[in-house]
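Asker: dropping a prediction and its sequence here:
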Amino acid sequence: MAKTNIVDWTTITNFVVDAFKGYGIPEEDAKICADVLLESDKRGIESHGCNRFKPIYLDRIKAGIQNPVTNYEIVKETETTAVVDGHDGMGQVIGYKSMQLAIDKAKKYGMGMVVVRNSCHYGIAGYYTTMAAKQGCIGLTGTNARPTVAPTFGVEGMFGTNPLTLGVPTDEAFDFNFDAATSITQNGKLEYYERIGENLHAGTVVGADGKAIEGDAGAALKAIGSGNAALTTLGGIGEDLGGYKGYGFAMFVEFLSAVLQDGSYGKALIGKGENGEKRPFHLGHFFIAIDTDHFMGEDVCRKKAGDIIREVRSAKKAPGAERIYTAGEKEYEIRLARKDGVPINESVQKEFIAVRDELGLTQYKFPFED
């Protein structure tokens, strides 16, 4: 496993904000982008945190396929709905504004839904459902993505990892927050495995022969990129373990990320032109907020949701199992454990140094340089 070093939250936050600003992102937007990015690491979701800082955001800005200044345009709006065009701006900014707009509508009318087209990678989906839950709303969000996941009985990537994410306010220290792809794993997780030298987990990638690919994660990423392999949906290859269920959920996310906003889908999200040149991804998202005060009230919702998850956690445990978790609990505990900072692996350390030197951010000296 790759060696990691801890960088305190103040240093890493200021550096990420300054680096985003150095790439042309306005300061307030840079703070939003940094908050979404680092929230992933705070929850222990390394696949969407610092590991993606340079390759998914900075490199795409430099390549001209993502705009650092976000033109957030509402192209159609009603009391409870809105359609947004993100004009290939920063996905985190688009996501933050869209979820808040949905929450504001829900607070006034009971429910709000905002759909987005022409966006970019928006970070961990759970960030936005957390926004809703903190404000007393049940939240839902999802996004389509690069077509790297195969349908059941297929071996070609036809849609993305398409997370379907849910948040419910509770009376515990953490809200219920289920944030997961509709595929078994994500591209970001494979990228992380490649960085730390970890092999694929069995059944997560299917080859052109219809059989599971095993071994090196980097090789699997190349095979997926060349169209010779694909990620598998929840339930895995075929139907025996319910792969069609993950396939169905993925398609539902694809629909809500494209059909209401007249957005792009499937192969159109590949990020490459006919000659292989890079181009914007034009991703779609959706955000739904349901205000609990328009029903029996936030206090009732929080208490009832807390009762439900406590009852579930009290279930009879499997032999050898210490406890039963509910969604959001592990992330909450990791957040507490990481109070001193974020672990940065050697590959990302090199990227941070390169970005710092490129931008002349000489005020930063990282612990891993000692």
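Answerer: Good, I have the coordinates. None of these values were measured; they are calculated from a predicted model.
Asker: make it CA atoms for all contacts and neighbour counts henceforth
Answerer: OK.
Asker: please name the residues that touch the nearest residue to Phe159 once chain neighbours are set aside.
Answerer: Among residues not flanking Phe159 along the chain, Pro147 sits closest, at 3.9 Å (Cα to Cα, 6 or more residues apart in numbering). By Cα atoms under 8 Å, 6 or more residues apart in numbering, the residues touching Pro147 are 157-161, 266-267, 269-270.
Asker: put this next to the previous one:
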Amino acid sequence: MQDALVAAGVPPPEAAVAAEVLEWADLHGVSTHGIGRLKPIYIDRILAGILKPTAPFEVIVETETTAVVDGHGGLGLYIGPKCMDMCIEKAKKHGLAMVVTRNSTHYGAAGYYVDKAQEHGCIGITGTNARPSIAPTFGVQPMLGTNPITFGMPSDDPFPFILDCATSVNQRGKIEKYAREGKPTPPGQVVDRDGNVRTDTEGILKDLQTGYCSLAPLGGVGTDMGGYKGYGYATVVELLSSALCSGTTSPDLSGVDKATGNKKAMPLGHFFIAIDVERFLPVGEFKNNTGKFLRQLRESEKDPKGPGRIYTAGELEHEGTIAVEKNGGTLVPEALQRDMLAIRDKYASIKDKYAKFSFE
């Protein structure tokens, strides 16, 4: 991944950071945000001229505990980690810190950032806006991104508490999985411009591309199951990611020029918060308090019709890491193999180095 990004014009130190973010996802079982994103989200966008392989990292406003950063359309996989590092450094000096970023691009798995914070004895929080896909409650037009809000806290468990959730009921990737399995999309997850709750998976995927369909916020279409709550959370993430840094809002992040139909840049906004636990109590005590309660949750009475187990956030990712170690690596599906070969064959600087890998 690092070599491919360097071949695409990313400076080697920045490519190393970016590859680390993608690797973190695959090593934690979050394959949706790992090497599978390398070609379509990063390399292809660099080739299309809508993502800059390198750009100035400009601090617009800064205090001891805050900063506003402009990424100038550069690689979010580098901009994001640098902002989180700034945030952690400020928090360790002053207790709490927040950094907001505008004109960035897709920054990978949000869990990476809060994991980085908890490794330094901090509570980490991050969020980002994204291309419009969620319709507001009682609306039918995609106006908000899937806008994840993510928390990370150190624990004395073998894994930290990391909650990384989109503010939509589902994401396009899950609907694509329904399509592969030949299953309908469960009702309440998608609404179209005529106000119809859709379940026809193939039609949904087609209409999501044109904006005729929208994903529902957490809670689903309408208010019966609390959809207004997910709508509200998505809006909070949007405001912290754009309004606080005068960045671009989700409705203008479609990635398509309406006048020409051509692809265009998507200048995303992110926010990062770090809270130094030691300003409240010894970090070891906090880890013990956290782990003790999480274990109480996992040991509580199980649903007799369920899987016989209760999970806490971060546990599945931890098990993903164990599986990767046990298997000696991650599974590379055929489609991803083809992407990797295409990247290799595109760049003369890495073609010879990886010539022996046919993935056949």
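Answerer: Sure thing, it's come through. These numbers come from a predicted model, not from an experiment.
Asker: quick one: the helices in the stretch 201-350 of the first structure?
Answerer: 217-225, 243-256, 298-313, 329-337, 346-359 (DSSP state H, counting those that start in this stretch).
Asker: list the contacts for the equivalent of Leu38 of the first structure over in the second structure?
Answerer: Leu38 of the first structure maps onto Glu23 of the second structure when the alignment is built from TM-score structural alignment. Contacts for Glu23 of the second structure (Cα under 8 Å, 6+ apart) come out as 34-35.
Asker: let's see that with 10 Å instead.
Answerer: Glu23 of the second structure is in contact with 1, 17, 30-31, 33-35, 112, counting by Cα atoms under 10 Å, 6 or more residues apart in numbering.
Asker: helix or strand for the closest residue in space to Arg52 of the first structure that isn't next to it in sequence, which one?
Answerer: Among residues not flanking Arg52 of the first structure along the chain, Gly188 sits closest, at 7.8 Å (Cα to Cα, 6+ apart). When elements are assigned from DSSP states H and E, Gly188 of the first structure belongs to helix 187-196.
Asker: and Gly124 of the second structure, by the same measure?
Answerer: strand 122-128.
Asker: by how much does that strand deviate from the first structure on average?
Answerer: Average distance between strand 122-128 of the second structure and its aligned residues in the first structure, after superposition and using mean Cα distance after the TM-score superposition for the first structure, equals 0.2 Å.
Asker: so after that strand, what's the next helix or strand?
Answerer: According to DSSP H and E, the helix or strand after strand 122-128 of the second structure is strand 149-153.
Asker: please say which position in the second structure Met113 of the first structure maps to.
Answerer: So, by TM-score structural alignment, Met113 of the first structure is matched to Met98.
Asker: wait, a strand at that match?
Answerer: Yes - judged by DSSP: H, G, I helix; E, B strand; the rest coil, Met98 of the second structure forms part of a strand.
Asker: which residue of the second structure sits farthest from its center?
Answerer: Relative to the centre of the second structure, the most outlying C-alpha is that of Pro304, 33.6 Å out, by Cα atoms, centre = their mean.
Asker: now do the same for that residue: its match in the first structure.
Answerer: In the first structure, Pro304 of the second structure lands on Pro319 (TM-score structural alignment).
Asker: quick check: stretch 258-266 of the first structure aligns to which part of the second structure?
Answerer: Against the second structure, stretch 258-266 of the first structure falls on residues 242-250 (TM-score structural alignment).
Asker: residues contacting the nearest residue in space to Leu256 of the first structure that is not next to it in sequence?
Answerer: Spatial nearest neighbour of Leu256 of the first structure, excluding adjacent residues (Cα to Cα, 6+ apart): Phe286 at 6.3 Å. Phe286 of the first structure sits next to 83-84, 95, 98-99, 102, 113-117, 140-144, 164, 253-258, 260-261 when contact means Cα under 10 Å, 6+ apart.
Asker: now do Thr199 of the second structure
Answerer: Thr199 of the second structure neighbours (Cα under 10 Å, 6+ apart): 175, 183-191.
Asker: counterpart of it in the first structure?
Answerer: By TM-score structural alignment, Thr199 of the second structure lines up with Glu214.
Asker: with Pro142 of the second structure instead?
Answerer: With TM-score structural alignment as the criterion, Pro142 of the second structure matches Gly157.
Asker: for Met84 of the second structure, same thing?
Answerer: That one, Met84 of the second structure, aligns with Met99 by TM-score structural alignment.
Asker: am I right that its match is in a helix?
Answerer: Yes - secondary structure assignment (three-state DSSP) places Met99 of the first structure inside a helix.
Asker: chain neighbours aside, what residue packs nearest to it?
Answerer: The shortest distance from Met99 of the first structure to any non-neighbouring residue, by Cα to Cα, 6+ apart, is to Phe287 (5.6 Å).
Asker: and the most centrally placed residue in the second structure, how close does it get to Gly95 of the second structure?
Answerer: Centroid-nearest residue in the second structure, with Cα atoms, centre = their mean: Ala109, separated by 3.7 Å. Going from Ala109 of the second structure to Gly95 of the second structure by Cα to Cα, to the nearest Å gives 25 Å.
Asker: can you check Ile204 of the second structure too?
Answerer: When Ile204 of the second structure is compared with Gly95 of the second structure (using Cα to Cα), they lie 46 Å apart.
Asker: okay, these two: which has more neighbours?
Answerer: Neighbours were counted for Ile204 of the second structure and for Gly95 using other Cα atoms under 10 Å; Ile204 has more, 24 against 18.
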